[in-house]
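>>> Here's a sequence, model it:
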Amino acid sequence: ILDTKSRIDGRDLETVRAIVSEVGILPRTHGSALFTRGETQAIVVATLGTGEDEQYVDSLTGMYKERFLLHYNFPPYSVGETGRMGSPGRREIGHGKLAWRAIRPMLPSAEQFPYTLRVVSEITESNGSSSMATVCGTSLALMDAGVPLAKPVAGIAMGLILEGDRFAVLSDILGDEDHL
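Okay, here's the model as predicted:
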C-alpha cells in the first residue's frame, strides 16, 4: 500500500466505497433507515417515547436520566459466523457508545423536542466501519422520525499504515485493513 497507493479492493487511499441508503423502509416504525457502504449494512429504527421512557443511569456522580438511547447489535451472522446471541459484548457496548457520542451533540434540547429517543441499529453484514454505518443510519432514521437534528451526522472509519517514517492514511477501511 505504501508503494502502490492501491488497496486490497483496488481503491486509492481516499476513495469511499459505494453508498446506498433508504429511509422509511419499515412502515410501522416512527423512523427507519437502511444504510449500506460497500459490504457493510445497518438497519436502523428510531422510536419516540415520553419522559417516562427515559433510562435511569446510576453513575459515579449520582443518578440521572438519559433521553437518548442507542443500541448497537452486531450478530455473528453479519460476518458469516455462527454463534450465540445474547447480552451485548465489548464490541456492542463500545461501538454503540461511539455512535451515541457522534449523534448526541446534534440532538435538539428537551425543550425543543420533548421526547425520549430510542435507536436500535442492527448490523446485517459487516466488512469494516459498522459503527460508522450506525452513525449514518441513526442520523437518517432520526430525521425520518421527524427529529429536528441540528445537522445530519455521518462518519467513516480511518486507518493508518506506518513503516519507519513512511505512512499512508486510509479512508473508509475494510475489515481486513483494520487488522494491518
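>>> CA only for contacts and neighbour counts going forward, please
OK.
>>> so where do the strands sit in this structure?
19-23, 31-37, 40-49, 55-59, 62-66, 68-73, 116-125, 158-163, 166-171 (DSSP state E).
>>> closest one to Asp178 among these?
Closest to Asp178 of the strands of the chain, according to Cα to Cα: strand 158-163, at 6.9 Å.
>>> Touching, Glu22 and Gln41? I think so.
No: contact between Glu22 and Gln41 fails when scored by Cα atoms under 8 Å: they sit 11.5 Å apart.
>>> Compare these two (neighbour count), which wins?
Regarding Glu22 and Gln41, a neighbour count based on other Cα atoms under 10 Å identifies Gln41 as having more, with 27 against 15.
>>> this one as well, want them side by side:
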Amino acid sequence: MDTALALVRHGQTDWNLAGRLQGRTDIELNDTGRHQARSLGRFLKGRGWDLLLASPLARAQETAALIAEQLGAETGPAVHPLIERSFGPLEGRIMAEVSDLEAAEVQHELETHRQILDRALPALLQLVQEHEGRRIMIVSHGATMRVIRDALAGGKQAQGVDNGEVIDIDLERLEEIAADTDPVRL
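Below is the predicted model:
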C-alpha cells in the first residue's frame, strides 16, 4: 500500500459557533462537533485510513478518537507541531469584533505563516517517513491547515477550512515546498 497523508479539521466547538478565535486555548468539542467527527468517520470507512493522529488540543484529540472508533483505526501520540496558530492577545475574542487597526497593532504577537510552516512541514515529512506504507490522517486546526493548504497550492486560497473538512496532501508537493527556502509568498 502506498503512503498517504491527509489533514482533517476538528469538529465544531462552542467557540467556533460564536466566531471566537480559539488559537491554543484548549476548548472541547460541542455535541455538533462530536456528531461531525462520528459522521466523518463513517464517511471515511473503507478508504484504508489506518492511523489517526492529532494536535495535543482536546478538540483535535477527541475528533481523532471518534473518527478512529468508526474506522477501527489505530491512534497515536499527539503531534505537537500541528497545533493551532497562536493568536496571542486575540484568543477568545470574537473575530468580527476585532478591527483591522487592532489586528495590525498586535500583528507582531501572532504566529506568522512562516513560523507555522517551519514547525509543520518537517513534522509532516517525518511522519510520512516513520509510517511508510500507511494511510495517516492528522486532526489539526483551521488556521494551521489553511497555511499548509495555501503553501501547497502556491498561493492564498479564498475559502477557509470548515470543521470536519479533509485536505489530502500531495506528498511530492509537500517535499517540494519543504525544500523551498521561501514557500510563503502569501
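>>> Overlay the chains and give the TM-score.
The TM-score (TM-score structural alignment, normalised by the length of the first structure) is 0.26; 76 aligned residues with a Cα RMSD of 5.2 Å.
>>> Overlap in contacts, Glu22 and Gln41 of the first structure.
For the pair Glu22 of the first structure and Gln41, residues contacting each of them under the criterion Cα atoms under 8 Å, 6 or more residues apart in numbering are Leu34, Phe35.
>>> can I assume Phe167 of the first structure is in contact with Ile161?
Yes: if you go by Cα under 8 Å, Phe167 of the first structure and Ile161 touch, sitting 5.4 Å apart.
>>> How about the strand or helix carrying Ala60 of the second structure, which residues are buried there?
Secondary structure from DSSP states H and E places Ala60 of the second structure in helix 58-71. Neighbour-count burial for helix 58-71 of the second structure, counted by 16 or more other Cα atoms under 10 Å, picks out 58-71.
>>> what's the burial count for Asp178 of the first structure?
Applying other Cα under 10 Å, we find 16 residues neighbouring Asp178 of the first structure.
>>> ok, so what distance separates it from Leu48 of the first structure?
From Asp178 of the first structure over to Leu48 of the first structure the distance is 35 Å, taken as Cα to Cα, to the nearest Å.
>>> ok, now Glu122 of the first structure?
18 Å.
>>> Just give the nearest non-adjacent residue to Met158 of the first structure, would you?
The spatial neighbour of Met158 of the first structure that comes closest, neighbours along the chain excluded (Cα to Cα, 6 or more residues apart in numbering), is Ser171 at 4.9 Å.
>>> what about Phe167 of the first structure, distance to Leu160 of the first structure?
Distance, Phe167 of the first structure to Leu160 of the first structure, by Cα to Cα: 7 Å.
>>> Could you do Ile19 of the first structure as well?
When distances are taken as Cα to Cα, Ile19 of the first structure and Leu160 of the first structure turn out to be 22 Å apart.
>>> got a list of what Ala178 of the second structure touches?
Applying Cα under 8 Å, 6+ apart, we find Ala178 of the second structure in contact with Leu121, Pro122.
>>> and it, that's in a helix?
Yes: if the criterion is DSSP: H, G, I helix; E, B strand; the rest coil, then Ala178 of the second structure is within a helix.
>>> quick one: it from Arg34 of the second structure, how far?
When Cα to Cα is the yardstick, Ala178 of the second structure and Arg34 of the second structure sit 33 Å from each other.
>>> tally of neighbours for the residue nearest to Gly49 of the first structure when sequence neighbours are not counted?
Setting aside the residues directly before and after it, Gly49 of the first structure is nearest to Thr116 in space (Cα to Cα, 6+ apart), at 4.7 Å. When neighbours are counted by other Cα under 10 Å, Thr116 of the first structure registers 19.
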